[in-house]
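**Student:** sequence? don't have it. structure:
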């Protein structure tokens, strides 16, 4: 009797193990059939975080849910180039079906890692100028996506309306980001066309922001900053430096207004992410191909005003502008 009980116990264990192994094998096989989406973000700051969330939400809405209908491999390089390179290689070694790069350095790392796997640009200012595509109208390779080209002229016109006595505009950007250099040069030209004098300074890392921001603020009437990941990561530091001089910042991004900028005509970062996510889903479904899919743009920017900052700096916002503002802090 004892032998029979022991035999039954052993048989039960073996059958249970076989069942678990079969379930595990079935699950692994099913997961192998799911598309792998590699999502690479340069670093953490509010604008890029919103883009990432928009991408993921759009993918979910299009039927791609992590662990169910896709495998999402989300990596954040925290601003480290070696991380960008190794994470890009990771996606390629996983045989990713598609890769998404948020910010120009992330997109460039992905492009260097593969010329075959489809790549979607999650908000890159000028893909053509960054040598990521043959042209923004006809990418021609394995890369397409979304531009976050900022409406610089509209931002400078807003500055003029808010600060009619401003003469000298400071332009501050990172010398290590291609997209920032492009925007900085555009801002210099447009500011001069609008009758401003300009003083331009650059930073090479977040460590420079406090000192150079303070130096620039002591020489100008207002400061404009582009869609710049280095400055966005140290926006609070920059605001502290400019507040000490009583100088307002007109940033290119709405989230930087929330962090202490005065105002902007900005693109909704979350909506940029959603547009990139929709393009990713369309490629996965076989509806479009990167080579023939033009770079996409959001059609309209919104006015964002930080009324608390305006009050701190003694700036009166015209009622006509307040009535147009979509998001007023």
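**Tutor:** Nice, thanks for sending it over. Just so you know, these numbers come straight off a predicted model, no measurement behind them.
**Student:** Only C-alpha atoms from now on, for both contacts and neighbour counts.
**Tutor:** Fine.
**Student:** At which residues are the helices of the protein located?
**Tutor:** Secondary structure of the chain (DSSP state H): helices located at 2-32, 46-61, 81-93, 104-113, 152-162, 178-193, 209-217, 229-233, 235-243, 254-258, 269-284, 307-313, 319-324.
**Student:** Export the ones you listed as a markdown table, with columns for distance to residue 71 and mean neighbour count.
**Tutor:** As requested, the helices of the chain are exported to a markdown table (distance: least, C-alpha to C-alpha, whole Å; neighbours: other C-alpha atoms under 10 Å):
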| stretch | distance to residue 71 | mean neighbour count |
| --- | --- | --- |
| helix 2-32 | 8 | 12 |
| helix 46-61 | 11 | 21 |
| helix 81-93 | 12 | 18 |
| helix 104-113 | 18 | 24 |
| helix 152-162 | 38 | 19 |
| helix 178-193 | 30 | 18 |
| helix 209-217 | 38 | 20 |
| helix 229-233 | 28 | 24 |
| helix 235-243 | 34 | 20 |
| helix 254-258 | 29 | 24 |
| helix 269-284 | 12 | 23 |
| helix 307-313 | 43 | 16 |
| helix 319-324 | 42 | 12 |
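**Student:** alright, now check it against this:
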């Protein structure tokens, strides 16, 4: 990663050619930053790019995307973003709470319009003063999970919830993960399922940590922790090994082996972010554009996994689901 950082710094004047001209038209430069790769973050970025294209901001014609990624090295986020902001692009789109927190500081320092995405609580995380406006040029799209609805959904799979024990996995790398894991623990306990949060201190030791924990529980939940979601297939494999259902707040986790998930459509949230970007590129002050969040959520099950682990999905779960998708392979 150090080589990557040096490379970025050395070629910065080349990749950040501000206000380049294409004929008589200015080419707008937009930095897109993600601290890691996983499907939901990639989906939000894809929605953002497609949305801008829909607004006639064509990549390579009217805009130039500069995509940067920390490859899961959280300590490198600040250096990568500092380099990006110092070259004064026209706009920065950044995903996840830790990255957005750093971006907000740099937005203030360099006065570069900024849009955040995949942030649970931008006010609590000190990214914006309020959802309505900000004194600096920053706005964005929150992915605030409907935690109570999620827990109602997760618990609905169990006929006798008082007989179950759930574990909620989280890390302390992200403020949003701590918020959501606390809420999930509370609501699941309120619904009669004995639930405990467990911190994964070393993500590189995830497999061994889960192996030592999981056999004491009948339900595993991962809700909004990007660090664990990036490695959700490891969690899923162990759950399948012990025939324990995995539930998630990230709908795309269903493809990695979660039995049920309820959460926002990240591609659509990327589209929401592109609408804000269009307004900014047309001259509106970013801080005057209110932050927004999802107005609908995806509820999805994986029937293949439920059969594989002999986990019964009650008829009531099907009948009480108004927004339903069934994932099979």
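**Tutor:** Received, thanks. All figures in this text were calculated on a predicted structure; none of them were measured in a lab.
**Student:** Could you export the helices of structure 1 to JSON lines, including columns for distance to residue 301 of structure 1?
**Tutor:** JSON lines is the format used below for the helices of structure 1 (distance: least, C-alpha to C-alpha, whole Å):
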{"stretch": "helix 2-32", "distance to residue 301 of structure 1": "40"}
{"stretch": "helix 46-61", "distance to residue 301 of structure 1": "15"}
{"stretch": "helix 81-93", "distance to residue 301 of structure 1": "30"}
{"stretch": "helix 104-113", "distance to residue 301 of structure 1": "21"}
{"stretch": "helix 152-162", "distance to residue 301 of structure 1": "9"}
{"stretch": "helix 178-193", "distance to residue 301 of structure 1": "16"}
{"stretch": "helix 209-217", "distance to residue 301 of structure 1": "26"}
{"stretch": "helix 229-233", "distance to residue 301 of structure 1": "19"}
{"stretch": "helix 235-243", "distance to residue 301 of structure 1": "21"}
{"stretch": "helix 254-258", "distance to residue 301 of structure 1": "10"}
{"stretch": "helix 269-284", "distance to residue 301 of structure 1": "11"}
{"stretch": "helix 307-313", "distance to residue 301 of structure 1": "19"}
{"stretch": "helix 319-324", "distance to residue 301 of structure 1": "11"}
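**Student:** Out of those, the one nearest residue 124 of structure 1 is which?
**Tutor:** Proximity to residue 124 of structure 1 (C-alpha to C-alpha) singles out helix 104-113 among the helices of structure 1, at 5.5 Å.
**Student:** which stretch among the helices of structure 1 comes nearest residue 67 of structure 1?
**Tutor:** Proximity to residue 67 of structure 1 (C-alpha to C-alpha) singles out helix 2-32 among the helices of structure 1, at 7.6 Å.
**Student:** re earlier: so which of the helices of structure 1 gets nearest residue 143 of structure 1?
**Tutor:** The closest of the helices of structure 1 to residue 143 of structure 1 is helix 104-113. By C-alpha to C-alpha, the value is 7.9 Å.
**Student:** And the helices of structure 1: which comes nearest residue 139 of structure 1?
**Tutor:** helix 104-113 (12.8 Å).
**Student:** My read is that residue 271 of structure 2 contacts residue 47, right?
**Tutor:** Yes: the pair residue 271 of structure 2 and residue 47 qualifies as a contact (C-alpha atoms under 8 Å) at a distance of 4.9 Å.
**Student:** Looking at the helices of structure 1, which is nearest to residue 144 of structure 1?
**Tutor:** Per C-alpha to C-alpha, nearest to residue 144 of structure 1 of those: helix 269-284, 8.6 Å.
**Student:** tell me what the closest one is packed against?
**Tutor:** Here helix 269-284 of structure 1 touches helix 46-61, strand 98-102, strand 119-122, strand 143-146, going by 3 or more C-alpha pairs under 8 Å, 6 or more residues apart in numbering; DSSP states H and E.
**Student:** Include distance to residue 226 of structure 1 when you put these into a markdown table, please.
**Tutor:** Formatted as a markdown table, those follow (distance: least, C-alpha to C-alpha, whole Å):
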| stretch | distance to residue 226 of structure 1 |
| --- | --- |
| helix 46-61 | 12 |
| strand 98-102 | 16 |
| strand 119-122 | 17 |
| strand 143-146 | 17 |
